[in-house]
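Colleague: Generate a structure from the sequence data that follows.
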Amino acid sequence: MLTLSPFYQELLAALNRGLVMSLALIVPSAVGGVVIGISAGALRVFGARWLRWLGDGYAALFRGTPLVVQLFVLYFGLPNLGLYLSPYAAAVIGFVLCSGAYQSEYVRGALLSIKRGQYLGAQALGFTGWQTVRWIIVPQAVRRAIHGCGNEIIYLIKYSSLAYIVTCMELTGEGKTVATEYFRFTEVFAIIGLYYLGLVTLAIFVLKRIEQRLFIPGFGHQ
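Modeller: This next block holds a predicted model:
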């Protein structure tokens, strides 16, 4: 019977704890990012002028500044204003806002790709502006944006590793603690890389299944 050394026993126990925390970060951040991305993307295309400016400013701010800076502001900066966030809350909020900004750009591009004839045809059938967007435009745009949005979710899985800098001990944070204790960084981070590879592979599988469910033969082809 194979018996692991104390180092590997401690490492795997720590990484499994970190994996649970990573999933607790990734899942709500991915869902929140998609929701904000669709909402912000729609506002940037169909909203009033001030709403479009607001959406553009949001996207520019969170796409134009490093995620690590955003996390530092949320966790270490907001207490200066009397707002205190737990490490988990700061990480999730940071990931949601950053991911949503990128998702909004994919959604915005997909919405703008829908030909104007779709709007005119819906209006001719008696659809209101909201009904046209809700039932005609968004379902088509989602299918066109899904590749970009899925790619952003893959990125989210990997940059969730930054949560440890605000003391949220996820996969990378737990592994770093063990690596520092035993001074065996190469082995620890190689195994951490395998964990992330597994998460990304699983996400790719799920995203492909979603794409297959949403696929409409001939859609998007001239």
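Colleague: Please make it C-alpha for all contacts and neighbour counts, starting now.
Modeller: Will do.
Colleague: Which residue ranges of the chain form strands?
Modeller: Applying DSSP state E to the chain gives no strands.
Colleague: Longest helix of it, counting residues only.
Modeller: The residue-count maximum for a helix in the chain (DSSP state H) belongs to helix 6-46.
Colleague: helices and strands around it, which ones?
Modeller: Applying 3 or more Cα pairs under 8 Å, 6 or more residues apart in numbering; DSSP states H and E, we find helix 6-46 packed against helix 49-64, helix 87-112, helix 138-159, helix 171-182.
Colleague: From R213, how far off is F7?
Modeller: 44 Å (Cα to Cα, to the nearest Å).
Colleague: related to what we said a few turns ago, for the helices and strands packed on helix 6-46, which one sits closest to L197?
Modeller: Distance to L197, taken as Cα to Cα, is lowest for helix 138-159 among those, at 9.2 Å.
Colleague: Another for comparison:
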Amino acid sequence: MVKDMTVFVRASKGKAMAPSYLGGRLPLSSNLGRFLREKLSGALNPKASEKELKFLHPLLINQEERSHIPKEDEFLVEMIKNREGYHLFMYPFEGRLVHEVMAALIAYRISKLAPISFSMAMNDYGFELFSDKEIPLNEDNLEKILTRENLMVDVISSINSAEMARRKFRDIAVISGMVVQNFPGQQRSNKALQSSAGLIFKVLEDYDP
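Modeller: Now for the predicted structure:
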């Protein structure tokens, strides 16, 4: 309860609900992404005027020693293997939503080289592809993976193969009222929402006017 400028709370017997805000999903703008790449490119200069860069300088030196700090005209790609499996990291600095599409695109293009499946994770700065199999990527075929050739064809194919369209359609279905998110006194699970939205998506996909 909120009264005046005071919030009154009591211990809950059920599970706590963590609030989330759509503002957290806003992607980096192209201008901000370019600005970050410029700053990162010159971050190894200890005479940088920004106090934030001075504070991060030891960490950035460590990154340069272990891997690399990309310049403005460079694209950093890292691959590691641990006990969980094989990890591929790429850092475009283009925002979460762009990276979601790029992750599916890169995974699709790699899967055309060899049969392999991936788990994907992304944030505003880059994305990760994870597999329990060795990822067939090296300096020779990296340029082919990142080429602009057949870009839109591969993007559409990757979206369909990763079923990203189905996942995004769930939000559209809820907002438009095609799927009921809540019943009186009961909230439907994400699994149930995805299932209902998937059925509607299938009907629309097969519809031929």
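Colleague: Can you pull the TM-score for these?
Modeller: The TM-score (TM-score structural alignment, normalised by the length of structure 2) is 0.27; 91 aligned residues with a Cα RMSD of 5.3 Å.
Colleague: thinking again about what came up before, so which of F7 and R213 of structure 1 has more stuff around it?
Modeller: F7 (13 against 9; other Cα atoms under 10 Å).
Colleague: if you skip the residues just before and after it, what's nearest to that one?
Modeller: Of all residues not flanking F7 of structure 1 in the chain, Y182 sits nearest, at 7.7 Å (Cα to Cα, 6 or more residues apart in numbering).
Colleague: Give me the neighbour count for the one you found.
Modeller: Counted with other Cα under 10 Å, residues neighbouring Y182 of structure 1 total 12.
Colleague: one step back: among the helices and strands packed on helix 6-46 of structure 1, which comes closest to A203 of structure 1?
Modeller: helix 138-159 (7.0 Å).
Colleague: Between helix 87-112 and the closest one, find me the angle.
Modeller: Between helix 138-159 of structure 1 and helix 87-112, the angle comes out at 140 degrees (axes from the mean of the first three to the mean of the last three Cα atoms, to 10 degrees).
Colleague: Could you name the helices and strands sitting against whatever helix or strand E64 of structure 2 lives in?
Modeller: Under the criterion of DSSP states H and E, E64 of structure 2 resides in helix 51-66. Secondary-structure packing of helix 51-66 of structure 2 (3+ Cα pairs under 8 Å, 6+ apart): no helix or strand packs against it.
Colleague: Buried residues, it. List them.
Modeller: 53-54, 57, 60-61 (16 or more other Cα atoms under 10 Å).
Colleague: after that helix, next one along is what?
Modeller: strand 77-82.
Colleague: which strands and helices sit next to that next one?
Modeller: Under the contact definition 3+ Cα pairs under 8 Å, 6+ apart, strand 77-82 of structure 2 sits against strand 85-90.
Colleague: which helices and strands sit right next to the very next helix or strand once past the strand it packs on?
Modeller: Where DSSP H and E defines the elements, the next helix or strand beyond strand 85-90 of structure 2 is helix 96-113. Other helices and strands packing on helix 96-113 of structure 2, by 3+ Cα pairs under 8 Å, 6+ apart, are strand 119-122, strand 127-131, helix 139-145, helix 151-162.
Colleague: let's go with 7 Å and repeat that
Modeller: The helices and strands touching helix 96-113 of structure 2, judged by 3 or more Cα pairs under 7 Å, 6 or more residues apart in numbering; DSSP states H and E, are strand 119-122, helix 139-145, helix 151-162.
Colleague: Any chance of CSV for these, columns mean neighbour count and distance to D206 of structure 2?
Modeller: Supplementary listing: those in CSV, determined by neighbours: other Cα atoms under 10 Å; distance: least, Cα to Cα, whole Å:
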stretch, mean neighbour count, distance to D206 of structure 2
strand 119-122, 16, 28
helix 139-145, 12, 32
helix 151-162, 15, 14
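Colleague: Make a markdown table out of these and add distance to I200 of structure 2.
Modeller: What follows is these, written out as a markdown table (distance: least, Cα to Cα, whole Å):
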| stretch | distance to I200 of structure 2 |
| --- | --- |
| strand 119-122 | 26 |
| helix 139-145 | 34 |
| helix 151-162 | 16 |
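Colleague: Just give the number of residues close to Q9 of structure 1.
Modeller: Neighbour count for Q9 of structure 1, taken as other Cα under 10 Å: 11.
Colleague: Also G121 of structure 1?
Modeller: 13.
Colleague: and what of A165 of structure 2?
Modeller: A165 of structure 2 is flanked by 15 other residues according to other Cα under 10 Å.
Colleague: quick revisit: the longest helix of structure 1: how far from the chain's middle?
Modeller: On the basis of Cα atoms, centre = their mean, to the nearest Å, helix 6-46 of structure 1 sits 7 Å off its chain's mean C-alpha point.
Colleague: same question, stretch 186-200 of structure 1
Modeller: 20 Å.
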